[in-house]
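**Q** Give the three-dimensional model of this entry:
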Amino acid sequence: MKKEYPCVEVKLWKITHNAKEILSICNKRGIDVIGITKVFCAEIPIVQAILNSGIKKIGDSRILNLQKMKSINCKKMLLRISMKSQSYEVVRYSDISLNSELDVIKELSRTAKMLNIIHNIILMVDLGDLREGVLVKNVIDTVKEIVKFENIRLVGLGTNVTCYGGVIPDENNLGKLVELKKNIMKVFDMDLPIISGGNSSSLYMVMDGTIPEGINQLRIGEGIVLGRETSFGRHIANCYDDAFILKGEIIEIKEKPTVPIGKIGVDAFGKKPKFQNKGIRKRAIVAVGRQDMKVDGLTPLDKNISIFGASSDHLILDITESENSLKVGDIVDFKMDYGCILAAMTSPYVSKYYSEDFICLSS
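**A** Reported below is the predicted structural model:
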């Protein structure tokens, strides 16, 4: 099959492998895993690769992605707190949603009643990261109102840290979530089966054995995709960091100076670039740019290639030290960080290919 470049090549078996490893270490601590699909726009082959690991629930922040997955037989969670204007879609396409606003929950209840169903929600609690969630001091009063809604079932508490404020999950803040559950059980004589303790940033506590007892769910995206926890960037044992590879085609090779000739102003993105004079270097231009992805999240697989910079359409490489005899038309491979994968998988200008090839298992 002829490939269109630039493209992302996804090794589906590596996704399944990573998900299986993470599920195993979490299950040993009594923790369930929600496989998060937003970074790759819920592309069905990758979703299925996650489910092949034994993970039974998936989550996404976009209603459109949940709609895309409607024919997949598994439980689905809406990650981003619900929009009031999308109450019908939330109830229709998610089995459980994360919420923090009483007005929205009231609307979800009204919609669920119209559809003659009960909608499950997790109440999000802000433990200091200052993104979504009810403040700890207001949780009891909020639950008091939630239990009045006929078609809503409060099934748990959740939190999110690291993503906005950079707050690291620890025994203290996640411990507050467990204590809140105990208080709610006493005040309302009700069970909350789910205590959702965050995302891939909480994995380091699972790995270290320090995650508080009572945390029984994590929402894992980057851990599965890149094989690492996100609080400290530690590699997860026996996982892969190269399930997603960007491939770009060389469209020019020239020997040129490393400092532009002339008066330097701002570039196409309004920034004044700085250059280090390395003399004449062999430069390759790859047909991919900032319109396609977050180029500073790229790392060439050839360790002797470095990136000079990029414009909206062109990625400029230093290939002087490469031991490969690169020529125009050749393909250069790159690893991607999370933000780069997110942009590349969203871009209509980047083709996507999926491989089930297991030949590389021994490499």
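**Q** From now on I want contacts and neighbour counts done on CA atoms only, so please keep to that.
**A** Will do.
**Q** now what about the longest helix belonging to the chain, what contacts it?
**A** In the chain, taking DSSP state H as the definition, the longest helix is helix 171-188. Contact with helix 171-188 is made by 125, 127, 139-140, 157-159, 190-192, 195, 197, 210-215, as judged by C-alpha atoms under 8 Å, 6 or more residues apart in numbering.
**Q** mind redoing it with 7 Å?
**A** Residues outside helix 171-188 that contact it (C-alpha atoms under 7 Å, 6 or more residues apart in numbering) are Leu127, Ile140, Asp191, Leu192, Gly197, Thr210, Ile211, Pro212, Gly214, Ile215.
**Q** what does stretch 307-323 give?
**A** Stretch 307-323 has contacts (C-alpha under 7 Å, 6+ apart) with 281-291, 304-306.
**Q** thinking again about what came up before, what comes up buried for the longest helix of the chain?
**A** For helix 171-188, burial by neighbour count (16 or more other C-alpha atoms under 10 Å) applies to Asn173, Leu174, Gly175, Leu177, Val178, Leu180, Lys181, Lys182, Ile184.
**Q** what's the closest of these to Gly30?
**A** In terms of C-alpha to C-alpha, no member of these lies closer to Gly30 than Val178, at 14.2 Å.
**Q** And the closest one, how far from Leu102?
**A** Separation of Val178 from Leu102 (C-alpha to C-alpha, to the nearest Å) stands at 22 Å.
**Q** Would you do the same for the sequence below? I want to compare the two.
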Amino acid sequence: MYPRILIDLKKIEENVDVISSKCSARNIWVAGVTKVFCADSKITDAMINGGVTYLADSRIQNLKKFEGIEIQKYMLRLPMMSEVEDVVRYCDVSLNSEYETIKAIDKVAGEQGKVHKIILMADLGDLREGIFDENELVKTAGKILELKNIQLKGIGTNLTCYGGVLPTEKNLNKLINLKKAIEKEYHVTIDLVSGGNSSSLYLIDENRMPEDVNMLRIGEAFVLGRETTYGNRIPDTHDDTFVLEAQIIELKEKPSLPIGELGMDAFGNHPEFEDKGIMKRAICAIGRQDIDPEGLISVDARIDVIGASSDHLILDMSAAGDSYRLGDTVKFKLTYGSLLKAFTSEYVEKVYV
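**A** Next up is the predicted model:
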């Protein structure tokens, strides 16, 4: 059945092993982020076999799949009030920035007879989650330490995901100083400094990672073999762990410019086109409902992605000559965003190789 994703479990495990070993050599524990592949059990097993210390996801529906696995589970997205009971039931640790939410977790943890661990998130300028004001963060930590069913396990931050702010020695040392301020103020020990995601890996390679950072949350680097600050390949890893196959349903020569007055496309955009004359165009049976067309990387370099509607992917096959026929498949490697959509789509079959 097409379209489908071919999933190479061995290559994923090898990627995890390479990156986890790199982190372990710097005394950094790794949380394997499973959201991009919807916590698929076979891929999760490959991550565990590769050497991750923890499993982490943003969706409680995915974290429920880990019940019974003897490994610590992290809730990455700040918990909604409506899911607090499930967060305590299915997760050992959650990332938090709102004291009212943490109080609700404390209450539920008491009812469930548990002590729930949290990582208190600091906003270092990327302007996604986290407490921005340093004094507020230290005071919040003090209030958390008074709760009976909560353990302040660590302090963390998120970078590059929203604002594109890079992890640097400067901002990660700021995180470490916040951790030290809490320890000094309240005479406690904070176990973890969670210094970001795949975008922080370049600091290890450049020997610039501050020593006190001892945890990273890694997803994209494991599945695509690249760090996410500059998009560079990580040596000895694979970038083809996931390959999308889509079948050609039309193959014809057509003009490169639409004919007639132009308005909006199906998504409310006003597309622009370049006149390349008559081109050999293919339509594949997949579209924006399933993938991000801008995130497709053709394995055959002669094929260019032109665009897509909901259910149709349009390709320029001119340079490929007569290499493809109606019914053939075209293969693509995927960026993180396109992989996320493809794996979430129920219309894309998942095949393990």
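**Q** Would you mind putting the buried residues of helix 171-188 of structure 1 into a markdown table with distance to Thr16 of structure 1 alongside?
**A** Shown next, in a markdown table, are those (distance: C-alpha to C-alpha, whole Å):
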| residue | distance to Thr16 of structure 1 |
| --- | --- |
| Asn173 | 31 |
| Leu174 | 28 |
| Gly175 | 31 |
| Leu177 | 30 |
| Val178 | 31 |
| Leu180 | 35 |
| Lys181 | 33 |
| Lys182 | 36 |
| Ile184 | 37 |
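**Q** Among these, which pair sits farthest apart?
**A** Asn173 and Ile184 (17.1 Å).
**Q** one step back: separate out the buried members of the contacts of stretch 307-323 of structure 1.
**A** Buried among the contacts of stretch 307-323 of structure 1 by 16+ other C-alpha under 10 Å: Arg281, Lys282, Arg283, Ala284, Ile285, Val286, Ala287, Val288, Gly289, Arg290, Ile305, Ser306.
**Q** does the residue in structure 2 that Ile25 of structure 1 lines up against count as helix, strand or coil?
**A** Counting by TM-score structural alignment, Ile25 of structure 1 lines up with Lys22 in structure 2. Secondary structure, DSSP: H, G, I helix; E, B strand; the rest coil: Lys22 of structure 2 is helix.
**Q** And the closest residue to Lys22 of structure 2 other than its chain neighbours, how far from Met215 of structure 2?
**A** Nearest non-adjacent residue to Lys22 of structure 2, counting by C-alpha to C-alpha, 6 or more residues apart in numbering: Ile204, 7.9 Å away. For Ile204 of structure 2, the distance to Met215 of structure 2 (C-alpha to C-alpha) stands at 12 Å.
**Q** what about the two, which has more around it?
**A** Neighbour totals were compared for Ile204 of structure 2 and Met215, and Met215 leads with 24 against 15 (other C-alpha atoms under 10 Å).
**Q** Looks like the more buried one contacts Ser194 (just checking).
**A** Yes - counting by C-alpha atoms under 7 Å, Ser194 is a contact partner of Met215 of structure 2 at 4.6 Å.
**Q** top strand in structure 2 by residue count?
**A** Assignment by DSSP state E gives strand 242-255 as the longest strand of structure 2.
**Q** Relative to structure 1, which residues correspond to the helix or strand that comes right after that strand?
**A** On the C-terminal side of strand 242-255 of structure 2, the nearest following helix or strand under DSSP states H and E is strand 278-284. Aligned by TM-score structural alignment, strand 278-284 of structure 2 falls on residues 280-286 of structure 1.
**Q** before we move on, back to that, which residue lines up with the residue nearest to Lys22 of structure 2 in structure 1?
**A** Taking TM-score structural alignment, the alignment pairs Ile204 of structure 2 with Val206 from structure 1.
**Q** give me the element that match is part of.
**A** Assigned by DSSP H and E, Val206 of structure 1 belongs to helix 203-208.
**Q** Out of the contacts of helix 171-188 of structure 1, which sit inside helices?
**A** Those of these mapping onto helices are Ile140, per DSSP H.
**Q** Pick out the most distant pair among the contacts of helix 171-188 of structure 1.
**A** Using C-alpha to C-alpha, the contacts of helix 171-188 of structure 1 span at most 26.9 Å, a distance reached by Ile140 and Thr210.
**Q** Could you check which of the two has the larger neighbour count?
**A** Ile140 (17 against 13).
**Q** where's that one relative to Leu123 of structure 1, distance?
**A** Ile140 of structure 1 sits 11 Å away from Leu123 of structure 1, taking C-alpha to C-alpha as the criterion.
**Q** The equivalent of Thr44 of structure 2 over in structure 1 - nearest residue in space that isn't next to it in sequence?
**A** Aligned by TM-score structural alignment, Thr44 of structure 2 pairs with Val47 of structure 1. Spatial nearest neighbour of Val47 of structure 1, chain neighbours left out: Thr37 (6.7 Å); criterion: C-alpha to C-alpha, 6+ apart.
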